[in-house]
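Asker: Here is a sequence with its predicted model. Questions after.
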Amino acid sequence: MIAVIQRVSSAHVIVDNETIGSIGDGLMILIGMEDADDQSDIDWLCNKIVNMRIFPDDKDVMNRSLLDIKGDILLVSQFTLHASTKKGNRPSYIKAAKPDVAIPLYENMILKLSSLINRPIETGKFGADMKVSLVNDGPVTIHIDSKNRV
């Protein structure tokens, strides 16, 4: 499971000209699933995300977590995070999980993140053509792969 996490001051997702998810201060998370992912990937990744100290403290040092600041989460599925660009100029997405595997993983991640921050999170719409806008605060952008835990 690959996540691209961006610290934001605001973010929103539009589908069919309608805003379906919107947050203020917090994390915009793009998530890509593969067939080998399971609940242990979700649990590890979600705990890592909400506890990562990437928000500034009173001395402007990145020393506070999403939990510390009571920040929001906007989670958007993005299969293109698993793009392989080794051959040719057209990326291959063979490693990305198909919807029958990815949708349950995505839904379980929504539940896990919501339980960890003790309130609902905002989301995109799985498989939809989404327009994602954000104001990256910092900028702070971090890439995490649950298969590289060591």
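Answerer: That came through fine.

Asker: When you work out contacts or count neighbours from here on, use the C-alpha atoms and nothing else.
Answerer: Noted.

Asker: the longest helix in the chain is where?
Answerer: Secondary structure of the chain per DSSP state H: the longest helix is helix 99-117.

Asker: For that one, buried residues please.
Answerer: Buried residues in helix 99-117, counted by 16 or more other C-alpha atoms under 10 Å: 101-103, 105-106, 108-110, 112-114, 117.

Asker: let's bring in a second one:
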Amino acid sequence: MRALIQRTTEASVSIDGSTVAAIGSGLVVLVCAMQGDSEAQSAWLARKVANLRIFRDEAGRMNRSVVDVGGAALVVSQFTLAAETRGNRPGFSSAAAPDDGRRLYEHFASALAAHGVPVATGVFGADMAVSLVNDGPVTIWLDSDKG
């Protein structure tokens, strides 16, 4: 599984102009299940996100996790993280099939919540508008196959 994580002071997801999810301080996690991924990759990714020390401590160093700071996570499905860009038109054939993608996306959100992170989610497969204030800015790329 792949994830793009952004540290944020606030974030929301809207569909057709209506807000469906919002958080304050925490993380926006764009998630993509890849072909062949399983619940093991989803669980690994959730643990990694929950424990990633990218929030400032008292000395201003990135030394605290989202759990440590009491932050939340806005989890949004993002199949375009599977983009293959050899040519000028991206291909997405390495993304998981929609049923598998939904199952693993939901598993990831549940696994992240089980680590004590309040989780809000977008709507799988919907055309969403994601708004956020990237704090830092801090943006981190994770891939369960790269460990």
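Answerer: Received, thanks. Every value quoted in this text rests on a predicted model; they were computed, and no experiment measured them.

Asker: From T85 of structure 2, how far out is D143 of structure 2?
Answerer: In this view, D143 of structure 2 and T85 of structure 2 are 17 Å apart by C-alpha to C-alpha, to the nearest Å.

Asker: So between those two, which is more surrounded?
Answerer: Legend: neighbour count by other C-alpha atoms under 10 Å for D143 of structure 2 and T85, higher for D143 (16 against 10).

Asker: aligned partner of the more buried one in structure 1?
Answerer: Matched across to structure 1, D143 of structure 2 falls on D145, judged by TM-score structural alignment.

Asker: List the contacts of its match.
Answerer: 1-3 (C-alpha atoms under 8 Å, 6 or more residues apart in numbering).

Asker: quick one, helices of structure 1?
Answerer: 39-51, 66-69, 99-117.

Asker: Can you spell out which helices and strands pack onto the second one?
Answerer: With contacts defined as 3 or more C-alpha pairs under 8 Å, 6 or more residues apart in numbering; DSSP states H and E, the packing partners of helix 66-69 of structure 1 are helix 39-51.

Asker: Just the buried positions in the helix it packs on, please.
Answerer: So for helix 39-51 of structure 1, counting by 16+ other C-alpha under 10 Å, buried means 41-42, 45-46, 49-50.

Asker: quick one: which of those is nearest to S92 of structure 1?
Answerer: Using C-alpha to C-alpha, D41 comes nearest to S92 of structure 1 of the buried residues of helix 39-51 of structure 1, at 22.9 Å.
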